[in-house]
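structure for the following, please:
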Amino acid sequence: MTAQAALGHRPTRMLLTGDHAVAYGALRAQPHVIPVYPITPQTPVLEKLVELAEAGELRGDLMTVESEHSAMAACIAASLAGARVFTATASQGLALMHEMLHYAAGARAPVVMVNVNRTLASPWGFWADQTDSLAQRDTGWIQLYCESAQEALDTVLHAFRVAEAVLLPAMVVIEAVYVSHTLEPVEVPEPALVARFLPPFTPTLRLDPARPRGVGGTATPAQWRGNRLAMTAAMDRALEEVETAGRLWGGLTGRASAAAEAYRAADAEVLLVTAGSIAGTAREAVDRLREEGIPAGLVRLRLFRPFPAGEVTARLRGARRIAVLDRNCSVGSGGIFAQEVRAALQVALDGPPPVLSYLLGLGGINVSVERVIQVGRDALRRPLPCPGPILEEAL
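Reported below is the predicted structural model:
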């Protein structure tokens, strides 16, 4: 008997793409306001939301606006008026929102947004690449990375719970094509089950025309500093909230989650680290490396902001080599997840294991199991030091 059946709930089983799964996640959260501007490969999210609204299932106000910048401005205003708010975007749309992302976090507006990872121009493209969301890492948004359509639906609900608990906006991230447009079996939970997990939004700040007040006006240096310190404290609390949400959801559905998740990592000499859809490929590669006699393991980063440094360090500290698989690139530095992993280990450990940065799947190129196996072998034999990113051609 499943956890949901034991509680008297029966989920609806559907065949959904990742885009449609996040739309059903939003449906179950029942946001009051949904400002969205369409952009490939996010457009099916909006299309499904429109279908659900026309069917009378989605009761919130669905706003079509003239740009992504306007969409986020509307999100902030609605959130500060006391509404639960959802939106979605991708790539160039997220880049256009950048100014307003800072506004949302600074205003402590717990907006939830799905970003469908897509290559940034130029050149133009529609393929999976995590640089668009990772480039927003300093805006004050919580960031959660999903491996599958089911996890995407679940994480939308987690994001609302966490964001509204700490009053910071949250970004749920799925990859173009590999998650956004791939059909998978998905369980859509009953509304009554979601109600046990996600409480109604009770805003601490609510703009009211009857009692005029301003938000985001000119601050003194001390006030500005105080705002950033409060945001930092809230972001620190978000880590605990993410872990709590993962445990509670696991108890309700049987699908528990954590900020950083390990697979066959306890005795691993080489640990692969990645985020997003590559994780499934990496698990199979770990199994095959083990068959070859190479003690490999995997750590999947589900949470990126706040970065779960303690959890990552605990899972990586015993390895001989660490290989970070990045589907992103900070030009001039290399893989962004590798930067964060190195920083966490350097602070926490005296003589941390070497961290090797591998750039895989840039521009949406498929990452095969065989390619990840090559990484596992290469990581154990590559001469050190090796500070720069390692390209697929070097394997």
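
from now on I want contacts and neighbour counts done on CA atoms only, so please keep to that.
Fine.

which positions within the helix ranked longest in the chain qualify as buried?
Scanning the chain for the helix with the most residues, using DSSP state H, yields helix 221-253. Neighbour-count burial for helix 221-253 flags 227, 231, 234-236, 238-239, 241-249, 252-253 (criterion: 16 or more other Cα atoms under 10 Å).

gap between the strand or helix carrying Ala192 and the chain center?
Under the criterion of DSSP states H and E, Ala192 resides in helix 191-197. Relative to the chain's own centre, helix 191-197 is displaced by 22 Å; criterion: Cα atoms, centre = their mean, to the nearest Å.

one more: stretch 168-183?
Counting by Cα atoms, centre = their mean, stretch 168-183 comes out at 8 Å from the chain centroid.

and the helix or strand where Ala163 lies with helix 221-253, angle?
Secondary structure assignment for Ala163, by DSSP H and E: helix 149-166. Interaxial angle, helix 149-166 versus helix 221-253 (axes from the mean of the first three to the mean of the last three Cα atoms, to 10 degrees): 140 degrees.

so after helix 149-166, what's the next helix or strand?
Following helix 149-166 in sequence, per DSSP H and E, is strand 170-175.

mind listing what's buried in that next one?
For strand 170-175, by 16+ other Cα under 10 Å, it's Ala170, Met171, Val172, Val173, Ile174, Glu175.

and of those residues, the nearest to Asp208?
Ala170 (24.4 Å; Cα to Cα).

which residues touch that closest one?
Applying Cα atoms under 8 Å, 6 or more residues apart in numbering, we find Ala170 in contact with Pro110, Val111, Val112, Met113, Trp141, Ile142, Gln143, Leu144, Ala159, Phe160, Val162, Ala163.

so can I have CSV of the residues you listed showing neighbour count and distance to Gly332?
Below are those laid out as CSV (neighbours: other Cα atoms under 10 Å; distance: Cα to Cα, whole Å):
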residue, neighbour count, distance to Gly332
Pro110, 32, 33
Val111, 31, 32
Val112, 31, 31
Met113, 27, 29
Trp141, 28, 24
Ile142, 27, 25
Gln143, 24, 23
Leu144, 26, 25
Ala159, 28, 32
Phe160, 29, 35
Val162, 26, 34
Ala163, 25, 33
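
and those, which is closest to Phe201?
Nearest to Phe201 among the contacts of Ala170: Phe160, at 8.8 Å, using Cα to Cα.

to check against the first, give me the structure of this:
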Amino acid sequence: HSALAICVGAAAAGARTFSATSSQGLAYMHEVLHWASGGRFPMVLVNVNRALGAPWSLEPDQGDSLNQRDTGWIQLYCSSAQEVFDFVLLGYALSEQLLLPCLVSYDGFYISHSCEAVEVAIREQAADFLGPKALPAQLEELGRAYNLHSITGAAELSKLIRERHRDMQQAISVFTELNCRFQEIFGRSYSPVQAVGLPEAGMAVVTAGACAETVYSMLPDLNSLDLSVGAAAIKMFRPFPRDELCKWLKNGRVKRVMVVDRNCSPGAGGIFTQEVRAALSGLENKPSVHSLMLAGGVDLTPAMLEQALRQLGQDFREEIWGVDL
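Sure thing, here's the model as predicted:
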């Protein structure tokens, strides 16, 4: 709580602001997450996904960050150490352009405690991409006490919420524009939804986070086994890239979608599954959407992925739990 409050103060003073947290630490910040977005304080917060207690766990369940989906933060999800590094830079650019805070999440242990080669930007490259600090300071004079964003009425509050909502909706197009410049400087490219083997495949596996790398690596083997499979990795969760996802799944060739959810909203199921179903609901020939539940941080192994896809082709269950495979 106080850690993020310090970041709010730094952003209010016009500083380029960063912090990092995980699991219970992010939960403690919940109240101030709303304050940071409502106050339009640009900053980047990195979250290492870890399951919330009880019971205590060190496994990479994504519920800690997904629980914050309505706090008004841009949310980005990484599938590699390189993406963590790159998304921090992209997160700053997004946050400062839209005046909305950005949460960058990646899986605990699978990414946080493993070693990967990373191309690190030199100072000049980062400065060229981000530009000089030109953030609006909400504090007129340092060293004085201020009361920012005091009480307001419903009508004015509604207008502020509408403005924030509409600015959040612009994040997808801004991300795309920023990526063009990012690619020019760093030679790497990202999109809100990154697809492989789509829209040609008959089945699609939708993931977010480290699971995407497992799915990508398995695609040649799965297709050699007469399983026509493509993959889509969701890189931006808030705002949800509905149009970008539909682009890969709307042609009628994809008949079934399996969403890998390393989380669970009790009583509702996988959170990414809910979002994907809502996004595809308006399509004429929409595919059926099914959930592979890895809640608790269960590892997605190649054998589990193949078994889940074969099972999906036989009984069309809406929900398959990885621990049962």
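
TM-score of the superposition?
The pair, once superposed, lands on a TM-score of 0.95 when counted by TM-score structural alignment, normalised by the length of structure 2; 322 aligned residues with a Cα RMSD of 1.6 Å.

residues in structure 2 aligned with the helix holding Ala163 of structure 1?
Aligned by TM-score structural alignment, helix 149-166 of structure 1 falls on residues 81-98 of structure 2.

just the buried residues of the matching stretch, please?
Here stretch 81-98 of structure 2 shows 81-96, 98 as buried, counting by 16+ other Cα under 10 Å.

kindly report the same for stretch 288-308 of structure 2.
By 16+ other Cα under 10 Å, the buried positions in stretch 288-308 of structure 2 come out as 288-300, 302, 304-306, 308.

show the end-to-end separation of it, please.
15 Å (Cα to Cα, to the nearest Å).

and it, how far out from the chain middle?
Remark: stretch 288-308 of structure 2 is offset 19 Å from the chain centroid, using Cα atoms, centre = their mean.

just stretch 237-244 of structure 2 next, same as before
Distance, centroid of stretch 237-244 of structure 2 to centroid of chain: 10 Å (Cα atoms, centre = their mean).

do the same with stretch 286-297 of structure 1
28 Å.

how about residues contacting that stretch?
262-272, 283, 298, 373, 376-377.

could you rerun that using 7 Å?
Tyr263, Arg264, Ala265, Ala268, Glu269, Val270, Leu271, Leu272, Ile373 (Cα atoms under 7 Å, 6 or more residues apart in numbering).

what residue of structure 1 is the furthest out?
Residue farthest from the centre of structure 1, counting by Cα atoms, centre = their mean, is Ala210 at 37.8 Å.

quick one: it and Leu80 of structure 1, what's the gap?
Using Cα to Cα, Ala210 of structure 1 is found at 15 Å from Leu80 of structure 1.

check contacts around whichever residue in structure 1 pairs up with Cys264 of structure 2.
Aligned counterpart of Cys264 of structure 2 in structure 1: Cys329 (TM-score structural alignment). Applying Cα under 7 Å, 6+ apart to Cys329 of structure 1 gives the contacts Thr131, Gly335, Ile336.

with neighbour count added, can I get those in CSV?
As requested, those are exported to CSV (neighbours: other Cα atoms under 10 Å):
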residue, neighbour count
Thr131, 22
Gly335, 25
Ile336, 23
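
let's have the residues you listed in CSV, adding distance to Ala195 of structure 1.
Shown next, in CSV, are the contacts of Cys329 of structure 1 (distance: Cα to Cα, whole Å):
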residue, distance to Ala195 of structure 1
Thr131, 34
Gly335, 39
Ile336, 36
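
want to throw those residues into TSV with distance to Leu316 of structure 1 and secondary structure?
TSV is the format used below for these (distance: Cα to Cα, whole Å; DSSP: H, G, I helix; E, B strand; the rest coil):
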residue	distance to Leu316 of structure 1	secondary structure
Thr131	24	helix
Gly335	18	coil
Ile336	17	helix
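
on that earlier part again, now the buried residues of strand 170-175 of structure 1 in TSV, with distance to Arg382 of structure 1?
Converted to TSV, the buried residues of strand 170-175 of structure 1 look like this (distance: Cα to Cα, whole Å):
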residue	distance to Arg382 of structure 1
Ala170	38
Met171	36
Val172	35
Val173	32
Ile174	32
Glu175	30
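
what's stretch 243-255 of structure 1 in contact with?
Thr2, Ala3, Gln4, His158, Phe197, Ala256, Ser257, Ala258, Ala259.

now the buried members of those.
Here, 16+ other Cα under 10 Å leaves Ala3, Gln4, His158, Phe197, Ala256, Ser257, Ala258, Ala259 buried among the contacts of stretch 243-255 of structure 1.

now distance to Val215 of structure 1 too, for the residues you listed, in JSON lines please.
Formatted as JSON lines, those follow (distance: Cα to Cα, whole Å):
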{"residue": "Ala3", "distance to Val215 of structure 1": "44"}
{"residue": "Gln4", "distance to Val215 of structure 1": "42"}
{"residue": "His158", "distance to Val215 of structure 1": "27"}
{"residue": "Phe197", "distance to Val215 of structure 1": "31"}
{"residue": "Ala256", "distance to Val215 of structure 1": "38"}
{"residue": "Ser257", "distance to Val215 of structure 1": "36"}
{"residue": "Ala258", "distance to Val215 of structure 1": "34"}
{"residue": "Ala259", "distance to Val215 of structure 1": "32"}
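
of these, which belong to strands?
In strands, judged by DSSP state E, none of these are found.

of the residues you listed, which is the nearest to Pro383 of structure 1?
Ala259 (31.6 Å).
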